[in-house]
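model this:
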Amino acid sequence: MPRSPRGGSPARPSRPGAAPSSDPARTPTAVDAFAEDYHERLLALDPEEATVLGRPGAETQYADYSPAGREALARMQHDALEQLEELQPADATDEVTLHAMAERIGLDIALHETGRTELNNLASVPQSVRMVLELMPAETETDFGHLAGRLSNLPAALQGYWESLQDSARRGHVPARRQVNAVAQQCRSYAQHDGALSGYLLGARTAGVSAATQAAVAAGASAAQDAYRLLAQRLERELLPQAPEADAVGAEHYRLASRYFTGTELDLEETYRWGLQELARIVAAQETVAAAIRPGASIEEAKQILNADPARQLTGTQALQEWMQRLSDEALAALKDVHFDIPAPMDTLECMIAPTQDGGVYYTGPSDDFSRPGRMWWSVPPEDDSFTTWTETTTVYHEGVPGHHLQIATATLVKDRLNSWRRHGSFVSGFAEGWALYAEELMAELGFLTDPGDLMGMYDMQRMRAARVIFDIGVHCGFQAPEEWGAQVWTPEQGREFLRAHLPISAAQLDFEFTRYLGWPGQAPSYKVGQRVFAQIRAEHEQAAQAAGEQFDLRAFHTEILELGMIGLDTLRFAMQR
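Down below sits the predicted model:
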């Protein structure tokens, strides 16, 4: 799962070893100029995103998360949407840009108008203002000066966010108790003396920076820790008494959230039924793999055989990190200029153990100049110390190559033809996660999962994503569970047991994921929904090539897809029809 917005634009397929398109640089248009200006205005309001892109000048700042800051962003977006209607496209690339911007900006405004302030255990302000610190350089005196400044400004960011939570509550929108408790616990963990914020002073000492800068880092870290303690206290004492027990958001809000995460209007009932069918298909595939591992073995028996194999075991996070890096390097070398266009400098990917212990794996893209490479991060809960390679191989492909890294780095690289908003300012989970999930099955198709254990692991991850379609839509929209799960309206507790049966993860990871789905409605199904659309578009293009008597070029098709960036699924279909 990528951490931050990215985007791209359509262009022609590339030649081996070249930048992802062999076309000459495109002359910027009036639409490009508008998109560039809009992106700059976004960055001015979002200094953290500037850091993600490696842009200098705002290294110590945070966005204004108060109601006034949110309103300023909404006014800017309203104005942009009106100006957008007056623009005329000069070419097909402009047509896609206008389609994508209208769709994204319109949904941003619609979400703002709900009056809700998001609070969940993965993708809300308490996590994001800390995560951006991970992307900041930490080597020189200047670097640690920037870190000290941003740490000292973190309390104001959390204060503004708290004001927005209060404003949201006054409008009748209070996060569920489960989310309030989870985030309060996270805030306390960040504030511990050995928590995620404590390492910056040690880093400053190790780097040998001046005593004054060390003192500034220490003061900033202490202020940030105090701010997290205060937010935890406020959440528990002031927000929790107002928080509803019910986790479900209801079908009306779910439809809007689902549109935001997919870029398309889903038929929720049809998607729910398809999720049930897809889950059954994947379980049947796993049964076939289990028989290959040992004739007559059930899926669980086959997994026990795999887990008992010492060659598939890893102990400790260092072993996990080294294995991740080795597998990633091998995949990149094997795919480069054979199945995908992977020119330098996007042929570098770093695998990291995250400084947090929340659970989950995520990807952060390279800086705009690639001076900071793309990185895969594994946040390992403290109770998890042993790992099995067969369960995690497909995760490396999902987060790295040919998944998120190839997708995001491609869009970052093609700056000679694409405006900045198309490369960096658009993010749609259905495209980003749909591609990464498509990439998992693609690796089996390309012959990289011939080991039955690795293949079982891939199907485990596909099974998990199919189960999430059922759980997420079913619980939030109040749909009826299938007969084997009670044939009644889903409850969270019932859904948790359903997830336990289908998610091949540790108890700590299950706790995190269960809470995540309940607090981030519409996001979890976007993986499978996006994968479904990618597969449908590929099938359409294959059939068209066959009808024309031509050979379908899968590598060129993938390049064209990747150069679109992370646009909505409706815009994706629109773009591929151009």
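
every contact and neighbour count from this point should use C-alpha atoms.
Noted.

and the strands in the protein?
313-315, 349-353, 361-364, 374-378, 386-388 (DSSP state E).

quick one, which of those is nearest to Gly263?
When the strands of the chain are compared by C-alpha to C-alpha, strand 361-364 sits nearest Gly263, at 21.2 Å.

for the closest one, packing partners?
Here strand 361-364 touches strand 374-378, helix 389-399, going by 3 or more C-alpha pairs under 8 Å, 6 or more residues apart in numbering; DSSP states H and E.

picking up where we left off before, out of the strands of the chain, deepest packed?
Comparing the strands of the chain by mean neighbour count (mean count of other C-alpha atoms under 10 Å), strand 374-378 comes out on top with a mean of 24.

show me what that one is packed against.
Packing contacts for strand 374-378, counted by 3+ C-alpha pairs under 8 Å, 6+ apart, involve strand 349-353, strand 361-364, helix 404-413.

next structured bit after the last one?
Think helix 404-413. Downstream of helix 404-413, the next assigned helix or strand under DSSP states H and E is helix 420.

and that next one, how far out from the chain middle?
Its chain's average C-alpha position is 20 Å from that of helix 420, according to C-alpha atoms, centre = their mean, to the nearest Å.

pull the residues that contact that helix.
Helix 420 is contacted from outside by Ala35, Glu36, His39, using C-alpha atoms under 8 Å, 6 or more residues apart in numbering.

equivalent analysis for stretch 462-479, please.
Contact with stretch 462-479 is made by 247-251, 254, 268, 271-272, 275-276, 278-279, 282-283, 437, 480-481, 489-492, 495, 498-499, 502-504, 517-518, 521-522, 524-525, 527-528, as judged by C-alpha under 8 Å, 6+ apart.

make a markdown table from the helices and strands packed on strand 374-378 and add distance to Tyr459 to it.
As requested, the helices and strands packed on strand 374-378 are exported to a markdown table (distance: least, C-alpha to C-alpha, whole Å):
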| stretch | distance to Tyr459 |
| --- | --- |
| strand 349-353 | 23 |
| strand 361-364 | 18 |
| helix 404-413 | 19 |
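
one more to line up against the first:
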Amino acid sequence: MTLPAQPVTRAATAIDQLANAYTETLLELDPGFATSLGRPGRESEYRDQSPAGLAAAEQATRAALASLAALEPADSVDQVTLHAMNERLGLDLELHSSGWLLADLNNIASPAQEIRAIFDLMPTATVADWEHISARLANVQGAVDGYLASLRAGARRGLVAARRQVLTVIEQCERHAGTEGYFAALAREAALDPAGPDTPSPDSASPHDAGPSLPASLATALLANAELARTAYGTLVDFLREELLPSAPVADAVGRARYALASRQFLGASIDLEETYTWGVAELARVIAEQEAVAEQIKPGDSIEEAKAVLNSDPARALQGTEALTAWMQKLSDTAMAELAGTQFSIPDIMRTLECRIAPTQDGGIYYTGPSEDFSRPGRMWWSVPVGEDSFTTWAETTTVYHEGVPGHHLQVATAIYQSGLLNEWRRNVCWVSGHGEGWALYAERLMDDLGYLADPGDKMGMLDGQRMRAARVVFDIGVHLELPIPAPWGTGNWTPEKGLEFLRANLDISAGQLDFEFNRYLGWPGQAPSYKIGQRLWEDIRDARAQRDGASFSLRDFHTQALNLGSVGLDTLKMALLHG
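From the prediction side, this is the model:
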């Protein structure tokens, strides 16, 4: 089975029509979602962040789930849709019922970040594009006001994010509200992107800072509306500090009930938390042993740390500055795309553009954003470089490029978008399950090792470092949030955040800024970080079970094609589709 030159076409069924209608409702409720898909219209608007907005989303989900119950699947594609929608929408209702959506605040994926982050996806090639940006800047205050209403409603119910998260978000929002912050810089540096929205801008942290200037009236409006957005974030800072912080609990651990719900949210599967914790401890030990073997290859007799020092001192593996970093990312990504296309994967031409950019923020982390539905905006890999960091090592990040690009997220996300004739709107554009998506990306890293792309011991050490980090996150995240006993040799007693920080410091070879960001992320976004490694585990389990079932007829390439053509689904749905469908 190969990916055809043209997408598969299939007549829409009643289940497809319902899924498409539900997607249109979500687009109506959330203009930012439309922006993320590259759809024109309502570019200046935000979703209603208030309790009324959450209630409208809940009502739409409940109605769709009720309608779905009356339908029967027409084919195997419908069977997967039915299974996936029942699981995802049912879980959404549980999340609404829990009340915690009213208290949505953390250092990485809450409205505090999302209200600003939507601008990263807005095109900047035309005057009309910048008019949309200006108008949306003027509406930041309304989005913030709705968000504050929800946080107040949550606080009245005793639902407030931990104090550590509130303090972290205050710091983030203060930067955006500053006179040299994101909004001020966006307006000050505004210019037409000379390359247009479809061409990489690899040499600058701001992809639109070198083009023709805007009309004077628009430039003036941008400055004024950026000031409104800055003021809005100042309002958010004041609320967080003066109203929310005094009621924020000191404890970071969320407890078993909330953690189990969050775990299901990010995996699309129910797992035995204690068994998974024990597996995570063993997996961490296994990866460390593998690193020790690779260290011996790098320099016989050296420890892991000593071998890394050898790699870090190698000028051939060093990059200075974000321009060099971006050029290296782009070259490595382009090479993988060219060599994997037609050999290990079928990659249509329309999917073969992947831009590598430096993110306009400095919070830390590397992430991927998918292409627009028509691929006019390509998939993009973003590197958010913390303040003061200007040196990078290729051995540590080669595997990250494969994770975010090909055969990782770009191949996965772009394939689902490409299959517009096979998958309905909800399957392609709404359903995203972290354990499926991030599990695939980790699976892809190991696959690149199997294919020989990490034959260099340094590059393999980098991949193992990533695997070690993800295994450590399973131990930390479950252990700290459930306050489980610390396993030997990592300490005594039960986990606390402070003991967990020392554990992370021993197992995550990242900068101090990145470590601080990750530590707060795990505490504030329970269940998400472990979904990578647990997802990889479940992906590999499903592949191995499929190989055992098919015997001599098993084809890894066909397995990958069938799996990617499903789009992102919960891991229980993936298992059903690939083993029992």
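
TSV please, covering the contacts of helix 420 of structure 1 and showing distance to Ala184 of structure 1 and neighbour count.
Output for the contacts of helix 420 of structure 1, formatted as TSV (distance: C-alpha to C-alpha, whole Å; neighbours: other C-alpha atoms under 10 Å):
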residue	distance to Ala184 of structure 1	neighbour count
Ala35	38	23
Glu36	38	18
His39	33	19
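
hang on, the earlier thing: just the buried members of the contacts of stretch 462-479 of structure 1?
Neighbour counting by 16 or more other C-alpha atoms under 10 Å classes 247-249, 251, 254, 268, 271-272, 275, 278-279, 282-283, 437, 481, 490-492, 495, 498-499, 502-504, 517-518, 521-522, 524-525, 527-528 among the contacts of stretch 462-479 of structure 1 as buried.

quick one: map Gln242 of structure 1 onto structure 2.
Using TM-score structural alignment, the equivalent of Gln242 of structure 1 in structure 2 is Ser247.

and Leu84 of structure 1, what does it touch?
With contacts defined as C-alpha under 8 Å, 6+ apart, the neighbours of Leu84 of structure 1 are Leu98, Ala102.

rerun at 10 Å
The neighbourhood of Leu84 of structure 1, defined by C-alpha atoms under 10 Å, 6 or more residues apart in numbering, consists of Val31, Phe34, Ala35, His78, Leu98, His99, Met101, Ala102, Ile105.

pick out the most distant pair among the residues you listed.
Maximum distance among the contacts of Leu84 of structure 1 (C-alpha to C-alpha): 17.2 Å, for Val31 and His78.

what's around the residue nearest to the match of Gln242 of structure 1 when sequence neighbours are not counted, how many residues?
In space, and not counting its chain neighbours, Ser247 of structure 2 is closest to Val160: 7.1 Å by C-alpha to C-alpha, 6 or more residues apart in numbering. A count of nearby residues for Val160 of structure 2, using other C-alpha atoms under 10 Å, gives 24.

the aligned residue in structure 1 for Val160 of structure 2 and Gly316 of structure 1: what is the separation?
By TM-score structural alignment, Val160 of structure 2 lines up with Val174 in structure 1. Separation of Val174 of structure 1 from Gly316 of structure 1 (C-alpha to C-alpha, to the nearest Å) stands at 39 Å.

again with Gln531 of structure 1
Gln531 of structure 1 is 33 Å from Gly316 of structure 1, by C-alpha to C-alpha.

do Asp384 of structure 1 as well
In terms of C-alpha to C-alpha, Asp384 of structure 1 sits 8 Å off from Gly316 of structure 1.

now do the contacts for the residue mapped onto Thr29 of structure 1 from structure 2.
The pairwise alignment with structure 2 assigns Thr29 of structure 1 to Thr13, based on TM-score structural alignment. Contacts for Thr13 of structure 2 (C-alpha under 10 Å, 6+ apart) come out as Ala19, Glu72, Pro73, Ala74, Asp75, Val77, Asp78, Asn424.

which position in structure 1 pairs with Tyr22 of structure 2?
In structure 1, Tyr22 of structure 2 lines up with Tyr38, judged by TM-score structural alignment.

again, but for Glu58 of structure 2
Counting by TM-score structural alignment, the partner of Glu58 of structure 2 is Ala74.

surely its match touches Glu113?
Yes. Ala74 of structure 1 lies in contact with Glu113 (C-alpha atoms under 10 Å); the separation is 8.8 Å.

quick one, which of the two is more surrounded?
More neighbours surround Ala74 than the other of Ala74 of structure 1 and Glu113, with 19 against 11 (other C-alpha under 10 Å).

for the more buried one, which residues are in contact?
Ala74 of structure 1 sits next to Ala68, Ala80, Ile105, Asp108, Ile109, Ala110, Leu111, His112, Glu113 when contact means C-alpha under 10 Å, 6+ apart.

just give me the longest helix of structure 1.
Longest helix of structure 1, by residue count under DSSP state H: helix 141-170.

the stretch 251-400 of structure 1: helices as residue ranges?
In the stretch 251-400 of structure 1, the helices defined using DSSP state H, counting those that start in this stretch lie at 251-262, 268-293, 299-307, 317-335, 389-399.

okay, those, which one's buried deepest?
Per-stretch averages of neighbours, counted by mean count of other C-alpha under 10 Å, single out helix 389-399 among those, with a mean of 24.

quick one: list the elements packing against it.
Packing partners of helix 389-399 of structure 1 (3 or more C-alpha pairs under 10 Å, 6 or more residues apart in numbering; DSSP states H and E): helix 299-307, strand 313-315, helix 317-335, strand 361-364, strand 374-378, helix 404-413, helix 429-445, helix 452-477.

JSON lines please, covering those and showing distance to Gln214 of structure 1.
Formatted as JSON lines, these follow (distance: least, C-alpha to C-alpha, whole Å):
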{"stretch": "helix 299-307", "distance to Gln214 of structure 1": "46"}
{"stretch": "strand 313-315", "distance to Gln214 of structure 1": "35"}
{"stretch": "helix 317-335", "distance to Gln214 of structure 1": "28"}
{"stretch": "strand 361-364", "distance to Gln214 of structure 1": "27"}
{"stretch": "strand 374-378", "distance to Gln214 of structure 1": "27"}
{"stretch": "helix 404-413", "distance to Gln214 of structure 1": "34"}
{"stretch": "helix 429-445", "distance to Gln214 of structure 1": "39"}
{"stretch": "helix 452-477", "distance to Gln214 of structure 1": "44"}
